[in-house]
Structures are given as C-alpha cells and as structure tokens.
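Quick one: sequence plus predicted model below, questions after.
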Amino acid sequence: MGAGIVGAAIARALAREGCAVTVVDRGPAAGGTSAGGEGNLLVSDKEPGAELRLAQRSLASWLRIEDELRDELPEGFPGLELERKGGLVVATTEAGAAALEGFADAQRAAGVRAEPVDDARVRELEPDLTPHRTAAVLYLEDMQVQPVIATEALLAAARRHGALVRPGVEVTGPVLGRGGLVGVDTTDGVLLADAVVLAAGPWSGAVAERLGVVLPVAPRRGTVLVTSRMPRRVGHKVYDADYVGAVGSGAADLQVSSVVESTAAGTVLIGSSRERRGFDERIEARVLAALAAKALLLFPFLADVQVMRAYGGFRPFVPDHLPVIGPDHRLPGLWHATGHEGAGIGLSLATAEILRDQVLHGEDPSAAEFRLDRPTLLPHLGRAA
C-alpha cells in the first residue's frame, strides 16, 4: 500500500526474490511525499544511532543501484540524476560553530566522513557563500537523486520482475481470517495476500485506522522555493547548522533552516521548513519569506534571483523520530515501512532490504530499533499522533 519511493523499493526487493507483488495507491505513482522532496541522500543531518546506521547502509545501496537498474531496465530508461555532490554544513555564530564541531566529532566516531574545512577551502568549494561564517564541515558521502525518476525506475524494475502496479486503487478496509490480516478490501475489489505492507508515508496513520489499528504517523508540512535557471551554481548541498536541530525537533510550530542546492537543470532549490498542521496544503507567504530570508544569510547573491515557483509536501512524522519497519504485533499479516519523515528517499533502499528479509526469513535482530513495539513508541500506540 503506497507507490512512493519506499513502497517502490520494497516492491522491487520482494519481486526480485520471486514474490507475487501488487502495489496499490489511491493516486499516481510518486504522487505524494516522493514528489514533494529534494531527493536528499544524507548522513550529515543524523546523530549517531539507529537512523544513521540505516542511512549508511542505504547509501551503500544507492552506490550500487545504478548498475543494478542498468541490467534490470530497458535500454534508454532515464538515469536517476544521482549526484555525489557532498554536503557543506555552515555555522554563522560562535555557538553554532561549537555545536557543529561537537556534532561532527560524534559522527566521525560513528564512521561518517566529516571534514572540517578552513576559509580558503570553503571559498574554493563555494565561492558565493557568505564570508560571515564561523565554521564549516564537508560531508563527502552526501548525495542527491531525482526522487520521482528514482521511484519510477524502482517500480519499472519491480514490473520487470513480475510485480503489478495499480494506481487509482484505494484501500477501504481489512480482510481478516486465520487470526490476522489476509488481504485488503479496495475500491477495485478484494486483494488477498500473505503479507500486507503499509508504506503510505504521512497517510499511513489514516490507512492503519481503516485496518483497525492505531499507528502514530502524522503529516509534517514542508515547503521548497525554486529559482529560475542561472549560470551560477551551488556545487554542494549547503545548509546552516540549525538544520539538524529542526530535523530532530518535535515541535508543531514552524521550524525554518536554510538548505540551498543547485539542480541538474540549473535551478536552485531553497528549503527547508517543517510544520505540523495536518494536511493543510496552502503555500503561505510567511513560510516563503522565512525560507528566502534564511537562504540570503548563506548566499547573498540570491537577492537578485527570481523565484520561479514553490511547492510543498508532507513528511511522515513519528513522535520518537525513527521510522517504523517490520511486523505489527497486534495484527499478524500487517507490516509497516513508514515514518521516515524527511529522510524517506535516502532510507528507502535499506528499508526495503530489511522488510524483504523480515517477510521472507523472519525477525531481523539488527532492525529491532525500528520495531513498532519499541519502548519509545509504545505510549503512542493507543492514540493517534
């Protein structure tokens, strides 16, 4: 259930093992969160722990995926626009510098390639970056992919391995039997299955409710500005050190930090905002103004650049900031792969590997931190987020 990048990756992983896979989504493929993101594949924003380890595993898979898809897809299928651009995290205050350097030290101890860079090196990496900076760290492993193309490629590969993809089919309820879930009722009839995987991103909580269980996944709104095309480029993903705090914050009010990067098409993407306001789709001037103001602190030249458009989307927010991957202990037959918030693109491949192994081979001890019944999530399982 869900034809975004997480669902697509899982469909491909299971179909490659010979499973009969059907993907359903009430909308088009990659029509939800996957279409509203920047395509981040990051380790730079993750504290040492379970999510960072998942990101490191997933990045290794992203480095292999182009060669794998070249063998699985027909000749001429569009490339993923996978860029090994690296990330540059910049502090503009003394307090921010101390926090950034401490964070990078901890990440290096966890195996992340995080290199402090001096002013001369920063000017070489990003000539247009503000001179008013107090510290900078280069993350060589950060990458970017075009998320819609990547989702379509994974679904196309799943089809080549026999999967069926059925857009415009909405799940309406459970099919119960043998003490658990044996399928789902949909707007296009009943689908029976040995395993039902819920990968509906921020809509996972609502779909879970239709199946009779509470899943504390809620939407967290984000907005991105897109400039017109220009000859000047931002060579890396550049963001201010406040971004890590905004990612980890559970606050419902507006959180804005600066994330600036060029695309292959020559535009510049400007993020990042986070706000919990349900499924309110409005793009508001107050958010756009905050994004623009933050971006100018890093790249003053953007003051003279036209904004071409803005778009938004919803991230799947979980109260303890970890994705849910694995079986539902309350309803046998139901599996979850959701709650990645803004990291779903980057974490999708490793998520698919974990879920594949769990479905086919049983419990995976290395994935215990993502279980639905983990201690940090148990208090939320009796009520909606």
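Good, I have the coordinates. Residues are numbered from 1 along each chain as shown.

contacts, neighbours, all on C-alpha from now
Fine.

was I right about residue 192 contacting residue 186?
No: here residue 192 does not reach residue 186: they are 10.7 Å apart, not a contact under CA atoms under 8 Å.

Report the secondary structure state of residue 265.
Secondary structure assignment for residue 265 (DSSP: H, G, I helix; E, B strand; the rest coil): coil.

wait, what's in contact with it?
residue 229 (CA atoms under 8 Å, 6 or more residues apart in numbering).

Next: residue 339.
Per CA under 8 Å, 6+ apart, neighbours of residue 339: 201, 202, 217, 315, 316, 317, 318, 321, 322, 323, 324.

Now residue 256. Nearest residue, chain neighbours left out?
residue 273 (4.5 Å; CA to CA, 6 or more residues apart in numbering).

That neighbour should be in a helix, yeah?
No: counting by three-state DSSP, residue 273 is not found in a helix; it is strand.

Can you get me the start-to-end distance on stretch 178-197?
One end of stretch 178-197 sits 18 Å from the other (CA to CA, to the nearest Å).

Can you give the contact residues for it?
Counting by CA under 8 Å, 6+ apart, 1, 169-176, 331-337, 359 sit against stretch 178-197.

Quick check on these: which are buried?
1, 169-171, 173-176, 332-337, 359 (16 or more other CA atoms under 10 Å).

Just the closest of those to residue 297, please.
residue 337 (37.0 Å; CA to CA).

That closest one: which element?
According to DSSP states H and E, residue 337 maps onto strand 334-338.

can you list contacts of that strand?
Outside strand 334-338, the residues that touch it by CA under 8 Å, 6+ apart are 6-7, 181, 195-202, 204, 217, 316, 323-328, 351, 355.

ok now do residue 345, which residues does it touch?
5, 6, 34, 39, 40, 41, 147 are the contacts of residue 345 under CA under 8 Å, 6+ apart.

this is the other structure I want to compare:
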Amino acid sequence: MRQFPDIVVVGAGIVGAACAEALSAAGHVVDVLDRDAPAAGTTASGEGNVLVSDKPPGAELRLAQASRRRWPELLRSLREELGDIADFEWEPKGGVVAATTVDGAEALAAFAAEQREAGVDARVLPSGTVFELEPHLTRRTTLAVHYPEDAQVQPVLAASALLAAVRRRGGTLRSGTAATGVVRGRDGRVTGVRTGSSVLPCGAVVNACGPWSGELAGAAGAPIAVLPRRGMILVTAPVPPGTVRHKVYDADYVGAVESGDAELQTSTVVESTRAGTVLIGSSRERIGFDDTVRMHVLREIAGKAAALFPVLGRVPVMRAYGGFRPYTPDHMPVIGADPRVPGLWHATGHEGAGVGLAAATGQLLAELFDGRPPHVDPEPFRVDRPGLMAEVVA
C-alpha cells in the first residue's frame, strides 16, 4: 500500500507539472500540491510560447533549444500513454520579428547573426518578402527575421496532460492545498512538507511555486530572490483565418525581456489562436502582487499592436487578463538542489518563458535528482550562484 510520496512538487503550473511528469517517468511516486486549481496561476495567464527567437546566446537559449526539441517528443509519448487527453494544441507555426526603424533593423540583424552562431534557425528576409508570410504587417517594416523553430501550445491543456500522466503513474494531485513550509529531521534533511496544521511526509520537496517561490523558500529556511513581475494580455474578437499567421513581435521585445527595470515596459507581441482570436501583449512591471487593471497599460499595448498590424485597429477587444511571472535579478531560472537544505529542490524563476522552458526544466531536474548525466549544463541555474545570492544577502 502506498503511504506517502517519494517527492512532493509544490506548484501545479506548467513548470511544476513538467517536473512531476519527468520524476514520475523516472519511477518516483510524486504528489503535486497547489494552493489553487491546477494551472490557475501564471500558466493560465500566459500565451503558451515555446520560443528560441527572444533569447541571446547563452545558458537560457541552450535550455530553450533543448526544450523545443523535447516538447514534440513529450507530446508523442503522452498521446501513447493517455490518448486524446494529451492534445494540448501544439503548433510549430514559427515566429517573425519585425523592426520598423533603421536602428532597430541594425540591432535585429546583429542579434540574429549571434543566434545563428548558437545554432538557431534565424532567417533574415529579403526586402518585401515578409509580407508573403504576414500580409497584414505594417509597411513601415524595415527588416524582418523568420524563426521557423518558434512554436505555441495551449498552456493549461499542456499542464493538465502532464499532471494526468503523473496521476496515471500513481501520483496524487492535491488542489486547494497550500504548502507553508518543510519539516526537517535531526540531520537537517527534508522529511515532509507542512500544509497548514498537517504534514505530508516525503523524501524531497520541489519548489515550483512560480512568483510565490520566494515565500516557500523563505519558510523553508533557504530564501531565494524570486519576485513577481506583472504582465497584461488583450484578447480580440475572432478574425478571419490568416490575419496573423505566426508569432509576431517587434524588435523591442527582446530588450524588454532582458531588462531589469521595475517601471512599466511594453512591446508588441501578436499571435492568433485556434479559436480565431488574437492574443496581444505585452507588458512588464514590478509592482508586487498588485492586480489592479490599469487602463493606460492596456491602451499602450493596443496602440503598439495596431501600429504593427494596422488591421487590428478595427478589431474589438473582448477581454484583458494579467498574471504574475517569476522574475530573478539575473534573468535566469533556478533549477536544482538547494545546498542549504538537503532534500529541497527548486524549479522556478522562468519569468515569461516558463511554458517554453518547462519540458527541458523537468527533464533536467529529474536527471539531477537521480544523478544521471544532465542533457544541458546545470551550472548556470544553480541556486547558490552569485547573481541570485547577492540579492538574498542584500
């Protein structure tokens, strides 16, 4: 009889679900806890991006490339195991990045050249040919780069499929259960996770709480600098098929992603869904967990989108939604064991790239947990790296 899990993953978003799936696939009994419903937090407020186009050469890009390779493999294996429930709308539609100024074109061309050296398929399009890919893109476009590897999933469906596999393998999903800390034995090792007045015994805990990861880490006696960074997205009424064919964003987007500025930043991101609606982003601001809807943010997002795709200026917006993304000061995820608390692991800090990086993050965490050779170098994601710990000490 099963009495308690080997591992408890705290957080049922896309990253937590991917970690739980990879650990259960490796033979571990895994329970997943979440204070809310599965995928109801950051995952539900995202666009489902699986991108390599927005990352400069380095460790995060290598993780993104590994995850891009892993997602189709994961989809195939989950379909074999679960059937139709594993359909999470995988769309390898590709991406287009557009510059509308001379300076922007020069910067975009240089960025694409660096990415090609790192193995990214980044195709600078000859003048005018971008309109064959995106007929409604603004004619003010000065340069465009096509990224065939960019893809999209429906994030809530993806997380649900991963969690369904965990349950099928003997794990348990505990919704509406908040983890308030960990319990440690005499040797200092984790022996359970505290949930209010009760304790769930386990051999290890994975902190995959997204923007709330700092709270659990602090309660466990191992603080990490993970902060909420808010983003807003608009959803339009359905548009005719082919209005927006790829994931399209302006060349300012990469700078906004990499910036550490706490003030509001917006850049244009436009993509269609299978339902015919168009998702429009994006904004970034560090305002804690303040979820107030600010109309000036929505107007700025909408105005920039209409400048990039003039046709959208005539399309009504049906709704807007926002969410909090787990931000780290050095813009790198935290993946691996915490040396301060044996048995405590982290998988967080992906900010707005959690969906795209989840598949490789789960695989990497499971490899490290079992002592297997990791498929990507885990060193840049260590919890005790200077770029993260300096903020904790401060």
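Arrived safely, thanks for sending. All values derive from a computational prediction rather than experimental measurement.

Just the contacts of strand 334-338 of structure 1: which are in strands?
181, 196, 197, 198, 316, 324, 325, 326, 327 (DSSP state E).

Please pull up the equivalent of residue 76 of structure 2 in structure 1.
By TM-score structural alignment, residue 76 of structure 2 lines up with residue 67 in structure 1.

Which residue in structure 2 aligns with residue 331 of structure 1?
That one, residue 331 of structure 1, aligns with residue 341 by TM-score structural alignment.

any idea how far that match is from residue 138 of structure 2?
53 Å.

okay, stretch 142-154 of structure 1 sits on what stretch of structure 2?
Per the alignment by TM-score structural alignment, stretch 142-154 of structure 1 matches residues 150-162 in structure 2.

and residue 71 of structure 1, how many neighbours?
10 (other CA atoms under 10 Å).

same check, this time on residue 157 of structure 1
With other CA under 10 Å as criterion, residue 157 of structure 1 counts 26.

and it, which of the three is it?
Per three-state DSSP, residue 157 of structure 1 ends up helix.

wait, doesn't it sit right on residue 14?
No: with contacts counted by CA under 8 Å, residue 157 of structure 1 stays clear of residue 14, the gap being 11.2 Å.

Looking at structure 2, which helix is longest?
Secondary structure assigned by DSSP state H gives helix 59-82 as the longest helix of structure 2.

What helices and strands are in contact with that helix?
helix 155-168, helix 354-370 (3 or more CA pairs under 8 Å, 6 or more residues apart in numbering; DSSP states H and E).

out of these, deepest packed?
Most buried of those, by mean neighbour count (mean count of other CA atoms under 10 Å): helix 354-370, with a mean of 25.

Over in structure 1, find the residue span it aligns onto.
Using TM-score structural alignment, helix 354-370 of structure 2 pairs with 344-360 in structure 1.

So what touches stretch 168-182 of structure 2?
5, 10, 24-25, 29-38, 163, 166-167, 190-196, 205, 216-217, 219-220.

Any figure for the gap between the spatially most central residue of structure 1 and residue 32 of structure 1?
The residue lying closest to the centre of structure 1 (CA atoms, centre = their mean) is residue 344, at 2.2 Å. With the distance defined as CA to CA, residue 344 of structure 1 ends up 12 Å from residue 32 of structure 1.

Residue 124 of structure 1: which of the buried ones among the contacts of stretch 178-197 of structure 1 is nearest?
Residue 124 of structure 1 lies nearest to residue 337 out of these, by CA to CA, at 40.9 Å.

nearest residue to the closest one other than its sequence neighbours?
residue 325 (4.6 Å).

contacting residues for residue 147 of structure 1?
5, 34, 35, 37, 38, 39, 80, 345.

coming back round to it: the match of residue 331 of structure 1 and residue 223 touch, don't they?
No: if you go by CA under 8 Å, residue 341 of structure 2 and residue 223 don't touch, sitting 10.5 Å apart.

where exactly do the strands run in the stretch 201-350 of structure 2?
Secondary structure of the stretch 201-350 of structure 2 by DSSP state E, counting those that start in this stretch: the strands cover 204-207, 227-236, 247-250, 265-272, 278-284, 317-327, 334-337, 344-348.

Can you tell me which of those is most buried?
strand 344-348 (a mean of 28).

what's the average distance of that strand to structure 1?
Its aligned residues in structure 1 lie a mean 0.3 Å from strand 344-348 of structure 2 after superposition (mean CA distance after the TM-score superposition for structure 1).

In structure 1, what residue corresponds to residue 288 of structure 2?
Checking TM-score structural alignment: residue 288 of structure 2 goes with residue 278.

about what we covered before: Throw together a PyMOL command that grabs the buried residues out of the contacts of stretch 168-182 of structure 2.
This is how PyMOL selects the buried members of the contacts of stretch 168-182 of structure 2, with burial counted by 16+ other CA under 10 Å:
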select buried, resi 5+10+24+25+29+30+31+32+33+34+35+37+38+163+166+167+190+191+192+193+194+195+205+216+217+220
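
Of the contacts of stretch 168-182 of structure 2, which belong to helices?
Of the positions in those, 24, 25, 163, 166, 167, 216, 217, 219 sit in helices, assigned by DSSP H.

Translate the second one into the numbering of structure 1.
What that stands for is residue 25 of structure 2. Looks like residue 25 of structure 2 aligns to residue 16 there (TM-score structural alignment).

Look up the closest residue to that match, ignoring the ones flanking it.
Per CA to CA, 6+ apart, closest to residue 16 of structure 1 is residue 161, 5.8 Å.

and the gap between that neighbour and residue 149 of structure 1?
18 Å.

got a list of what residue 103 of structure 1 touches?
residue 47.

what residue of structure 2 matches up with it?
By TM-score structural alignment, residue 103 of structure 1 lines up with residue 111.

The helix or strand encompassing its match: how far from the chain's middle?
Using DSSP H and E, residue 111 of structure 2 sits within helix 102-117. Remark: helix 102-117 of structure 2 is offset 24 Å from the chain centroid, using CA atoms, centre = their mean, to the nearest Å.

distance from that helix to structure 1 after superposition?
Mean deviation for helix 102-117 of structure 2: 0.3 Å (mean CA distance after the TM-score superposition for structure 1).
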